[in-house]
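> give me a 3D structure for the following:
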Amino acid sequence: MFGIYLRRELSRRKKAALVIAMGLALGIALVITVNSVSAGMQQAQDKVLKSLYGLGTDMTVTKAMSAPSGNNSQGPAFKFDAKSNSSTKQSSDQVTQGGQALKSSLVEEVASQKGVASAVGALSLNVTKVNGSFTQGKAKTSTSSGSSQQQGGPGGGGGGNGGGQPQVQGGGASFDVNNYSVAGVDVTNQALGPLAAMKITSGRTFTASQTDAKVAVVSTSYAKEKKYKVGSTFTISGTKYTVIGIATPDSSESTTDVYLPLKQAQTLGDAKNKVTTIYVKATDSKQIATVKKTIQKNISGTTVTTSSDLASTVSGSLSTASSLAAGVGKWLSIVVLAAAFLVAALLTSSAVSRRVREFGTLKALGWPGRKVTRQVVGESIVNGLLGGVLGIALGLGAAYAVTAISPRLTAQLGSSGGGMGGGPGGGPGGGGPGRQAATNTMEIALSAPVSVTTIALAVALAVTGGLIAGAMGGWRASRMRPADALRSVQ
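Prediction:
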């Protein structure tokens, strides 16, 4: 009886049911859209942070940069032999550390802290290569009389010897400057550290036995710029390295150009048993904040940076869009959803008012108040579910449109504290995550993934909207008396 009457009443009031369902659908669709866009923002931010940290890295340990003492110059210095032959090329490499040095022994000390699953050290270097040639000028003496007179002594005595002052003509220098970044990698644990966020697309990566081998892995962008292939060679400070692999970042752009075994990088940077960054993996991702405090307490003079610390430094259109989605978008969703619930409740109550004769007659036939209330609530829940289906369809359509358009967002990462700064002369990727963040601008394509949780939330909202509307209308219907129906008869 309940189902038959419910189906008949809904078919009789199709327009009213559709209006209530559409009101709920718009609110639910907006909630789905905002949640999916917010999830896309979070994914985009994760891509930016993973490109700096590496997959599986929860935090990094660095040392704050100290101010230079005295008149010690931090700038690069180059020395060349005095060769006059223009056909002889002059070349010099200046290698500087991309951050303040830490003792390699600290890696084991960090790894032994409570809550740390593993730790690995890396050395960041910046290389400035200058190469070119000098050309010696030639001295020539002017022989014209006019010139000779103009070059005479004071008082215009003339100096009629016919000879002029010798002048150097020609000569000069032509040099190219190439800046690139180098990361020293612990080849025994490449799942954590600079190479963790890279995928080998040509050749191979390091083997565990190549701890001090003269081999290198280069990023795709740098290999394209220098036309390197697997098997190519290049020289840094007189040491020749062979390219064994070309790596592509899993997301965004690479912040390091060349990857070397850690010992080789330490030799180049004159940093024996030194690292600039310690990458840390926690045993439990929910205890990262606790592990951070433990490391800072037990190992003095270090700065611990987590992904959430870097997230607060993200700026650009990604940050602006995230703020809008998290702030304005969510509040707008709440307001629209509340308005949709209120409209549905008012429309249901209004419909009950127009059914005075119907409900009064049912009560006269013996229907109790709870049965009348159940009827109204049942109709409202069906309207809510219909609104949920329409809202999910609209929300999925909006999310698909955002993903199809894939608007491009820029992410700029800046230093959030002194401990995150890199060393002097740092290039791209220098100084660990902090230095990379200070110099790196990335472009991310926005998507709007819709999760099962979001769909479940939409269904829950639809049922809630139906219950609220039904409760308000049912309460009013239950208060009607059979006499009200008789009074409404003309």
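> going by C-alpha atoms from here, please, whenever you check contacts or count neighbours.
Noted.
> check which residues of stretch 132-142 are buried.
Residues of stretch 132-142 classed as buried by neighbour count (16 or more other CA atoms under 10 Å): 132, 133, 134, 135.
> can you list these in TSV and add distance to residue 485?
Formatted as TSV, those follow (distance: CA to CA, whole Å):
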residue	distance to residue 485
132	103
133	106
134	109
135	111
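> which ones are touching residue 380?
348, 466, 467, 469, 470 (CA atoms under 8 Å, 6 or more residues apart in numbering).
> any idea which element the closest residue to residue 37 other than its chain neighbours lies in?
Nearest non-adjacent residue to residue 37, counting by CA to CA, 6 or more residues apart in numbering: residue 448, 4.7 Å away. Take DSSP states H and E as the rule and residue 448 turns out to sit in neither a helix nor a strand.
> before we go on, could you also do this sequence so I can check it against the first one:
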Amino acid sequence: MFFTYLRRELRRRRKAALVVASGLALGIALVIVVSSVSSGMEKAQGKVLQSLYGLGTDMTVTKAAAPPTTTGQRPRFNFGANDNGSDKEQSSDRVLVQGFQTLAASTVSKVDSQHGVADSVGGLSLQVIRVNGQFTRGRFQQNGNGGGGRGGRQGGQQPPQGRVEGGGANFDVNNYSVYGTDVTKPALGPLTSSKITSGRTFTTSETNAAVVVADTSYAKEKKLSVGGTVTVKGVKYKVIGIATPDSGDAAANLYMPLQQAQTLAGAKDKVTTIYVKASDSQQISSVKSTIQKNISGTTVTTSADLADTVSGSLSTASDLASNVGKWLSIAVLVAAFLVAGLLTSSAVSRRVREFGTLKALGWKSGRVTRQVVGEAVVNGLVGGVLGIALGLAGAYVVTEISPNLQAQVGGSGGGGGQGGFGGFGGPGRRVASKALDVTLTAPVSLSTIAGAVALAVAGGLIAGAFGGWRASRLRPADALRRVE
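Down below sits the predicted model:
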């Protein structure tokens, strides 16, 4: 009887039911789109941060760079004299530890032993400054009058008169970044944010091998290929692989085994950054506190700390989605619920004769109320189905359009390179040298759909509460007064 009457009444009042369902559908669809876009923002932000840390890294441990001093050592380049009369090209490399003060390699073991740490690995960030060019010897051009004319100095000849033409120096200064990675733990570190698109990555046995993996952009610029060589501070390294970063910007131009990087920089058993993976992603804050407490002088930076430094159109869109979108969704939902409730209450007012007659025939107030609430819940579920369909369509459109957003990541402290030279920042804290392009998607999760269903039921219940309260107050006498 309940469902028969329910079906008949909904069919009789299709237009009113459609208006209520449409209002709820718009509110639910907006919630789904905003939620999915917010999820896409988080995913895009994760890609940006992954370009700094690497896949699987939850935090980094560093030691802040010492403040610059006026008496600090500056890069010096020494070139040998060339007396054989030929113009010979000369070059000199200066390898600098970049960004942070170094930490003892034993610190990695200390971090690894802390409670809540699943794994950790050290790395060394370097900057290589290369000066390459040649000196050209000038030529002395003597004046035409010679040096033996009248008026020479007493007791000797007058020195030849003339000028030096040509000569000079032409040198090019180039700098690039090198990162020493612990090849025995390939699952951590910034290289994990790149995909090997040519050649191979390091093997665990190449702890001190003269091999490198080149970033794809740097390899293209310098015309490097797998099997070729690159010279760093007089040492030839074989290129074994080309790495393409997932987010469009690499942590370094060249990657090499940690021991080789330490030898180049004269930093034996030193690292600049320790990459840490927590055993439980929900306990990152407590792991951070534990490391800072037990290992003094270190700075622990989590992905949550760096999230606030993301700027550009990604940050703007994220703020709009999380703030404006959230409040707009709430406002639309509240309006939809109120409209649904008022329309349901108004419909009950127009059905006074019907409900009064049913009460006169023996229907109790509770039964009438359940009938009204049932109709409202069905309207809410219909609105939920429509809202989910509209929301999925909106999320699909956003994903298909895939708008490109730009993001820049500011450093978490410390200056740039040493000795007054700029350049790339160290992995884990560098100031982005260029904007990163990320593609926005709008993934819809099952929890979002479940939330939409819950909102639909809630909207129906709220509308039913308005109408049920109105119906419960009706008396059979009201219906009799309206009978003509």
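> next, the TM-score between them, please.
Here the TM-score for the pair of chains, by TM-score structural alignment, normalised by the length of the second structure, is 0.93; 474 aligned residues with a CA RMSD of 2.2 Å.
> all helices of the second structure, in order?
Remark: helices assigned in the second structure by DSSP state H are 2-12, 14-53, 106-112, 216-222, 258-265, 284-294, 303-307, 313-319, 325-350, 352-360, 365-401, 446-472, 476-481.
> which of those helices is buried the deepest?
Among these, helix 14-53 has the highest mean neighbour count (mean count of other CA atoms under 10 Å), at a mean of 23.
> mean per-residue distance, it versus the first structure.
In the superposition with the first structure, the average deviation recorded for helix 14-53 of the second structure is 0.6 Å (mean CA distance after the TM-score superposition for the first structure).
> mind checking how far that helix is from the chain centre?
Distance of helix 14-53 of the second structure from the chain centroid (CA atoms, centre = their mean, to the nearest Å) equals 20 Å.
> and that helix, what does it pack against?
Helix 14-53 of the second structure sits against helix 303-307, helix 313-319, helix 325-350, helix 365-401, strand 436-439, helix 446-472, with contacts defined as 3 or more CA pairs under 8 Å, 6 or more residues apart in numbering; DSSP states H and E.
> so for residue 481 of the second structure, which of the ones you listed sits nearest?
Comparison of those against residue 481 of the second structure by CA to CA identifies helix 325-350 as nearest, at 14.1 Å.
> quick one: the closest one aligns where in the first structure?
Mapping helix 325-350 of the second structure onto the first structure (TM-score structural alignment) gives residues 329-354.
> let me see the contact set for the aligned partner of residue 392 of the second structure in the first structure.
Matched by TM-score structural alignment, residue 392 of the second structure corresponds to residue 396 in the first structure. When contacts are counted by CA under 8 Å, 6+ apart, residue 396 of the first structure touches 29, 32, 33, 450.
> mind picking the one among these that's closest to residue 475 of the first structure?
residue 29 (28.7 Å).
> the closest one against residue 392, yeah?
Yes: the pair residue 29 of the first structure and residue 392 qualifies as a contact (CA atoms under 8 Å) at a distance of 5.9 Å.
> identify the farthest-apart pair in the contacts of residue 380 of the first structure.
348 and 467 (10.9 Å).
> longest strand of the first structure?
strand 116-135 (DSSP state E).
> also compute the angle for that one relative to helix 288-298, please.
Put simply, strand 116-135 of the first structure runs at 70 degrees to helix 288-298, going by axes from the mean of the first three to the mean of the last three CA atoms, to 10 degrees.
> by how much does strand 116-135 of the first structure deviate from the second structure on average?
Strand 116-135 of the first structure differs from its equivalent in the second structure by a mean of 1.1 Å after superposition (mean CA distance after the TM-score superposition for the first structure).
> list the buried residues in that strand.
Within strand 116-135 of the first structure, the residues that qualify as buried are 116, 118-130, 132-135, counting by 16+ other CA under 10 Å.
> show me what it is packed against.
strand 90-97, helix 105-111, strand 172-185, helix 262-268, strand 274-275, strand 277-282.
> for residue 368 of the first structure, find the nearest of the ones you listed.
strand 277-282 (62.3 Å).
> in a markdown table, list the contacts of residue 380 of the first structure along with distance to residue 408 of the first structure.
Output for the contacts of residue 380 of the first structure, formatted as a markdown table (distance: CA to CA, whole Å):
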| residue | distance to residue 408 of the first structure |
| --- | --- |
| 348 | 44 |
| 466 | 39 |
| 467 | 41 |
| 469 | 41 |
| 470 | 44 |
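> which of these does the second structure keep?
On the basis of both residues aligned by TM-score structural alignment, their matches' CA atoms under 8 Å, what survives of these in the second structure is 348, 466, 467, 469, 470.
> trace the third one over to the second structure, please.
It refers to residue 467 of the first structure. That one, residue 467 of the first structure, aligns with residue 461 by TM-score structural alignment.
> thought its match was touching residue 378?
No: judged on CA under 8 Å, residue 461 of the second structure makes no contact with residue 378 at a distance of 9.6 Å.
> with adjacent residues omitted, what lies nearest to the residue mapped onto residue 381 of the first structure from the second structure?
Mapped onto the second structure by TM-score structural alignment, residue 381 of the first structure lines up with residue 377. Nearest residue to residue 377 of the second structure in three dimensions, chain neighbours excluded: residue 460, at 4.0 Å (CA to CA, 6+ apart).
> and the gap between residue 473 of the first structure and residue 193 of the first structure?
62 Å (CA to CA, to the nearest Å).
> could you do residue 139 of the first structure as well?
Distance of residue 139 of the first structure to residue 193 of the first structure, computed by CA to CA: 58 Å.
> and residue 111 of the first structure, by the same measure?
Residue 111 of the first structure sits 14 Å away from residue 193 of the first structure, going by CA to CA.
> now do residue 296 of the first structure
Residue 296 of the first structure sits 20 Å away from residue 193 of the first structure, taking CA to CA as the criterion.
> cool, and residue 410 of the first structure?
Distance of residue 410 of the first structure to residue 193 of the first structure, given as CA to CA: 25 Å.
> quick one: stretch 378-390 of the first structure to the second structure mean distance?
Relative to the second structure, stretch 378-390 of the first structure is 0.8 Å off (mean CA distance after the TM-score superposition for the first structure).
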